[in-house]
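*Asks:* Here is the input, now give the coordinates:
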Amino acid sequence: MSLPLNALRAFEASARHLSFTRAGLELSVTQAAVSAQVRNLEARLGVPLFRRLPRGLVLTDEGQALLPVLSESFGRLGTMLDQFGSGNYREPLTIGVVATFAIGWLVRRLEAFQREHPFVDLKLMTHNNKVDLAGEGLDFAIRFGDGSWHGTHAEPLLATPLTPMCTPAIAARLTAPVDLASEVLLRSYRNDEWRSWFAAAGVDDWPGPLRGPVFDSSLALAAAAAQGIGIALLPACLFQHEVDAGRLVRPFAFEAHTGRYWLTRLHSRLPSRAMLQFQQWLQRELGPAPAAAPPPNR
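*Replies:* Coordinates of the predicted model:
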């Protein structure tokens, strides 16, 4: 069925306001013109869309069914047309990123991405690895783990093995992994990370329970370590800036492989042009997908 756009617009505005007069003000036409457009639409559909009462309008069942469909359609059309507002097409891209990856790798490269892809209207949201792709309206989420998230497509991005990092002053008194027994070991909310590192370093019988403050992000761990509060297990590749500045050093070469970063999206989310461009850019910047983690050194 072919229906006039002006009539559909007149109905949608009248239904929102429940007034032909206010709809006319919104659409910059007279009340009579709006009323005529709606009557024309009703005639074409063969059903009444309003009950006209002395004190206003009331939607019929048919009008109530039609309104949300039109509102959504006009809203989507308006959003799309807004992307041409500056004379150049802009496509939104919303990404949720673990804060450590965002600050340690992504943010410093975003200017280059935007130069190469000026049509992408990027929105970046950080999180601590807890994310709801659908609920937060995300196109992508970059997160840390094993790649197993229900209903999600996951592409490996970056392997980030953990290694102890601390101030040069603390490192000067460390000669072997067992020396850590006398130091404050800063911990993350993942309880097994230090034990995984000790296993990789060949320390199978750690003396006693682990003690030390617990942090909910690697950024907080790194900040505490740089203040000399203790020794943190960190992905060294994401804290190279602190190493270059002399705030943190690696006292040992041993690394623990506990997971990696992944680019994830819902299986039901068909990639847009902006999503594909961002994915390809990441692949180029990071190089080939990382191989499987090696077994712990023993």
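
*Asks:* use CA for all of it now, contacts and neighbours both
*Replies:* Will do.

*Asks:* got the residue ranges for the helices in the stretch 1-150 of the chain?
*Replies:* Per DSSP state H, counting those that start in this stretch, the stretch 1-150 of the chain carries helices over the ranges 5-17, 20-27, 31-45, 61-82, 99-101, 110-116.

*Asks:* Next, work out how far apart Phe84 and Tyr261 are.
*Replies:* Going from Phe84 to Tyr261 by C-alpha to C-alpha, to the nearest Å gives 34 Å.

*Asks:* likewise Phe144?
*Replies:* Going from Phe144 to Tyr261 by C-alpha to C-alpha gives 4 Å.

*Asks:* neighbour count winner among the two?
*Replies:* More crowded of Phe144 and Tyr261, by other C-alpha atoms under 10 Å: Phe144, with 24 against 21.

*Asks:* please give me the structure for this one as well, since I'd like to look at both together:
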Amino acid sequence: MSLLHTLAMHRAQLPLNALRAFEAAARHLNFTRAAIELCVSQGAVSHQVAQLERRLGTRLFHRLPRGLALTDDGQALVPVLADMFDRVGAVLDQYADGRFRAVLNIGVVGTFATGWLLHRLDGFARACPHIDLRVSTNNNRVDIAAEALDFAIRFGDGAWHGTFAEPLFEASLTPLCAPSIAARLSSPRDLAQESLLRSYRPDEWRRWFEASGSPQPVLRGPVFDSSALMVAAAANGLGVALAPAAMFTRELIAERLVQPFDIAVDAGRYWLTRLLSRKESDAMRSFRHWLLREAEAETPLCSE
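*Replies:* This is a model prediction of the structure:
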């Protein structure tokens, strides 16, 4: 009979303290350090682990002169308990302030997060105080399932396999640069003398030059996986970025950046996406409704 089968048979009889003592000792491979973490004596941890071993009928540790080593059964048990305690902790976190707070995990493409979403989050907190929003950023490459996300806000054409995508607003790209570089630019042809910063999407400059009616020069600038990083480089005088002006309004107002030409090229949309297999929770529905209202309030020209 396997250890996990034995664990399932005796799950109602296994003492929680013993399971917690084993999990802590397994992480530290030391009873003393586990005891310090749990605020009990070293003897108490050792006793609880021995009690668990008797209940399961197997050894979980090799006791060594200097510390511990997990047995095969101990190694099999560790991930099961770690997952269990993580799940319990996640549920308890929802009641941290004495009230239930739904946890909502979203992944957001970095430029959208810093240029549009960030200064609206206080409004979301006021509108939905019962939702604990967890935000992670990415460079538009995201795996919703693997990252356990409820939503992902990303840029593109909306065609992601197994995904429901709801459009937020269109995106448009235009050159942005430092004032010192802008002073040298009278027409799009002058860009041939500048370093043109590029994103990982290789055809953006080509499309912009086609819209401008000017020939595309040889592209010799560095390539960035983040528009925010690329525009930061442009603001520091390292070249001209092709990026969404609406995502950098503060830098433009402060004149850290300049938009030298009015020409812009459509490049896609921002989308709110979730897995088709993911049933929409109340917290997801509240966030979606809030986000769509905010997006409808203004229609910026932007891109990742």
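
*Asks:* returning to that earlier point: tell me which of the helices of the stretch 1-150 of the first structure lies nearest to Leu233 of the first structure.
*Replies:* Checking those against Leu233 of the first structure by C-alpha to C-alpha gives helix 99-101 as the closest, at 13.1 Å.

*Asks:* what stretch of the second structure does the closest one fall on?
*Replies:* Using TM-score structural alignment, helix 99-101 of the first structure lines up with residues 110-112 of the second structure.

*Asks:* Mean per-residue distance, that stretch versus the first structure.
*Replies:* In the superposition with the first structure, the average deviation recorded for stretch 110-112 of the second structure is 0.7 Å (mean C-alpha distance after the TM-score superposition for the first structure).

*Asks:* List the buried residues of that stretch.
*Replies:* 110-112 (16 or more other C-alpha atoms under 10 Å).

*Asks:* ditto for stretch 177-190 of the first structure
*Replies:* Residues of stretch 177-190 of the first structure classed as buried by neighbour count (16+ other C-alpha under 10 Å): 177-178, 180, 183-188.

*Asks:* do stretch 92-108 of the second structure as well
*Replies:* Applying 16+ other C-alpha under 10 Å to stretch 92-108 of the second structure flags 93-94, 101-108 as buried.

*Asks:* ranges for the strands of the second structure?
*Replies:* 61-64, 67-70, 102-109, 131-138, 151-156, 163-176, 198-199, 223-224, 241-243, 265-275 (DSSP state E).

*Asks:* ok, back up a step: including distance to Gln114 of the first structure, could the buried residues of stretch 177-190 of the first structure go into a markdown table?
*Replies:* Shown next, in a markdown table, are these (distance: C-alpha to C-alpha, whole Å):
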| residue | distance to Gln114 of the first structure |
| --- | --- |
| Pro177 | 44 |
| Val178 | 47 |
| Leu180 | 44 |
| Glu183 | 44 |
| Val184 | 42 |
| Leu185 | 40 |
| Leu186 | 37 |
| Arg187 | 36 |
| Ser188 | 34 |
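
*Asks:* how much space between the closest residue to Ala99 of the first structure other than its chain neighbours and Arg76 of the first structure?
*Replies:* Using C-alpha to C-alpha, 6 or more residues apart in numbering and skipping residues adjacent in sequence, the residue nearest Ala99 of the first structure is Thr126, 5.1 Å away. Distance, Thr126 of the first structure to Arg76 of the first structure, by C-alpha to C-alpha: 27 Å.

*Asks:* More neighbours: the two, which one.
*Replies:* Between Thr126 of the first structure and Arg76, counted using other C-alpha under 10 Å, the more crowded position is Thr126 (18 against 12).

*Asks:* And that one, what's its match in the second structure?
*Replies:* Using TM-score structural alignment, the partner of Thr126 of the first structure in the second structure is Thr137.

*Asks:* try Glu62 of the first structure
*Replies:* Alignment note (TM-score structural alignment): Glu62 of the first structure has no counterpart in the second structure.

*Asks:* Around Glu62 of the first structure, how many other residues sit close by?
*Replies:* Residues contacting Glu62 of the first structure under the criterion other C-alpha under 10 Å number 13.

*Asks:* Repeat that for Trp194 of the first structure.
*Replies:* By the criterion of other C-alpha under 10 Å, Trp194 of the first structure has 21 neighbours.

*Asks:* correct me, but it touches Leu234?
*Replies:* No. Trp194 of the first structure is not in contact with Leu234 according to C-alpha atoms under 8 Å; the separation is 10.5 Å.
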